[in-house]
Structures are given as C-alpha cells and as structure tokens.
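> What follows is a predicted protein model with its sequence.
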Amino acid sequence: MSMRSIATMGMLLTGLAMSPAPAVAAGDAAKGAIVFKRCVACHTVEPGKKAGMGPNLAGIVGRKAGTTSFAYSPAMKAAAISWTPDKLDTFLTRPAAMIKGSRMAFAGLPNAQDRADVIAYLATRK
C-alpha cells in the first residue's frame, strides 16, 4: 500500500470518528399514522382517553418516562430519561434492550423509516 493510500485512509477514518452520531431520520407523520395502527391494541394517542394495556401516548415526545397515570413497571418509573426523538428511536428499535424490566411486550420496529414515521406522528399528537 502506498503512503498516499495510507494517508487517504487515515483522513477518512479521522473524518468518520469526528462525525456526529446520526440523528433520527426525517419522518412522515401521515405514514407514521399508518404504522401506528400496529400499536393501537395497547396504546391510544387521544388526549384524556384511557389506553388499553399500555399508556396513552398523547404528548409523549418530550415527556419524562413513566410519569402519566398508568401502572408502569418499576423499571419504567425508574428510567431517568425524557422521550426525545432519539430516545424513542432507540426504544422502538428494541424496547426490552433499552429499559430492562419494562413490561412492554413488543419486539420492536426494525425498520428505521417506520420508526422515524411513528415518531413524527407521535410528535403531532399533543
């Protein structure tokens, strides 16, 4: 390998190391409403309405975890996080991996665009 190739590779690796972590992809709230239909068996986004097996998600974006009138697991109550789009993205990827002991019986949304769309939709539900 030539010195020029090594130098180029070094600059590329340095640039990658200095790049900020990728933010959550831009979501489409209309598509998110469709993806959210997978969630309605347990959750609602209608303010003031009692949800099913899960908490009401109206106003979740920006809210501290485990703080609405719902019987949260001790793990969720103790989670010292606020639901930012990045935290929601991590949680929706695989809930049990982010908050061990959470009662959310959902494997997660593996598709990053589906997650971004759901988060965009939830952001509209105040």
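In hand now; what should we look at?

> okay, CA-based contacts and neighbour counts for the rest of this
OK.

> residue boundaries of the helices in the chain?
For the chain, the helices identified by DSSP state H occupy 3-18, 29-35, 74-78, 85-93, 95-98, 112-124, in order along the chain.

> Looking at those helices, which one is packed in the most?
Most buried of the helices of the chain by mean neighbour count (mean count of other Cα atoms under 10 Å) is helix 112-124; its value is a mean of 22.

> ok, structure two:
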Amino acid sequence: MKDAETIGAFIAVLMLACAAAGPGHAQDAEHGKAVFKGCATCHTTDHANRVGPGLKEVVGRKAGTVPGFRYSNAMRNSGIVWDTKTLEAYLESPQTVVPGNSMPYAGLKDATDRTDLVAYLATLK
C-alpha cells in the first residue's frame, strides 16, 4: 500500500506542476500591435523610413537593405536575415545581436511582449 500512496502522491505533485506551468504562451499579434506603439516613434508599418527603417515585410528580409535608409556598417554587414528567432533576440538586446548598430534602444525585456511584437511584425506583408 505504501508504494501505491507514494505513486499517487508523485502523480498529484506532477499534475500540480504541469497545471502551474500552464500551456506555452500563444503568440498574440493584437497585443503585439499595442506593443508596437512604442516603436512607432521611429518606425512605420509600411515602407516609409523615419528615424528607423519601415518594417513592412521585415520578416524574411535581409538586414540593412531597405532602400533609402542609412544603416550603420554593422547592420549592413551583419549578414542577418530577419526571422522570428533573430528578431526576438535583437529586440531583447540590439547591441548583443548586432554590436555597433545605431538603434538607440536598450531592448524589450518582457518575453511575452517580444513574442507578440514579432507575431505582429510577421503580419506586415
């Protein structure tokens, strides 16, 4: 009986741990759109350049290639093609991903905000 109690207790603890962890965060592009409002001072959602380049079609685009935007040498020479993983890393710490880039932004520290922002950027087709 003791083994059955031990197994039962283990299963109960395992179930509680799984319930507490919950499902992974589903990307929320609508929330990402709200997060983007903080980016809109420098970036547009079309091809127009401001202080930063326009972000339409950024997912899948080679870094440093928007016509008419003056990129840093670091960005032009980075060799990066923006995918969701690279964008999330860049948004967390731009200077870590592309040292010497000219974006004056310390990074978006909230992982949910980053994931959702990238989901929103992926809709800009």
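That came in fine, so what should we check first? Given the structure is predicted, the values throughout are model-derived calculations rather than measurements.

> Tell me how the two chains score on TM-score.
Both chains were compared after superposition, and using TM-score structural alignment, normalised by the length of structure 2 their TM-score is 0.77; 100 aligned residues with a Cα RMSD of 1.0 Å.

> Just put the helices of structure 1 in CSV and tack on distance to V45 of structure 1.
Formatted as CSV, those follow (distance: least, Cα to Cα, whole Å):
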stretch, distance to V45 of structure 1
helix 3-18, 39
helix 29-35, 10
helix 74-78, 19
helix 85-93, 15
helix 95-98, 19
helix 112-124, 8
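
> Looking at those, which is nearest to G48 of structure 1?
Proximity to G48 of structure 1, assessed across the helices of structure 1 by Cα to Cα, is greatest for helix 112-124 (15.2 Å).

> Mind reading off the mean deviation between that closest one and structure 2?
In the superposition against structure 2, helix 112-124 of structure 1 averages 0.4 Å from its aligned positions (mean Cα distance after the TM-score superposition for structure 1).

> Within its local environment, how many residues does the aligned residue in structure 2 for A58 of structure 1 see?
Here A58 of structure 1 is matched to K56 in structure 2, going by TM-score structural alignment. Burial measure for K56 of structure 2: 19 neighbouring residues, criterion other Cα atoms under 10 Å.

> which residues does K56 of structure 2 contact?
For K56 of structure 2, the residues meeting the contact criterion (Cα atoms under 8 Å, 6 or more residues apart in numbering) are 44-47, 121, 124-125.

> separation between T84 of structure 2 and G54 of structure 2?
According to Cα to Cα, to the nearest Å, T84 of structure 2 and G54 of structure 2 sit 17 Å apart.

> actually A19 of structure 2, not the one I typed
Between A19 of structure 2 and G54 of structure 2 the distance is 41 Å, computed by Cα to Cα.

> Would you mind measuring from the nearest residue to G59 of structure 1 once chain neighbours are set aside to T93 of structure 1?
Nearest residue to G59 of structure 1 in three dimensions, chain neighbours excluded: K126, at 4.2 Å (Cα to Cα, 6 or more residues apart in numbering). For K126 of structure 1, the distance to T93 of structure 1 under the criterion Cα to Cα works out to 23 Å.

> just checking, V45 of structure 1 touches T124?
No - the pair V45 of structure 1 and T124 fails to qualify as a contact (Cα atoms under 8 Å) at a distance of 9.6 Å.

> ok, back up a step: of A19 and G54 of structure 2, which one has the most company?
More crowded of A19 of structure 2 and G54, by other Cα under 10 Å: G54, with 20 against 10.

> Now do the contacts for K64 of structure 1.
K64 of structure 1 makes contact with 80-83 under the criterion Cα under 8 Å, 6+ apart.

> er, G48 of structure 1 I mean
G48 of structure 1 sits in contact with N56, where contact means Cα under 8 Å, 6+ apart.

> before we move on, back to that, could you report the neighbour count for the residue nearest to G59 of structure 1?
Number of residues near K126 of structure 1 (other Cα under 10 Å) recorded here: 12.

> How much space separates it from A58 of structure 1?
For K126 of structure 1, the distance to A58 of structure 1 - Cα to Cα - is 5 Å.
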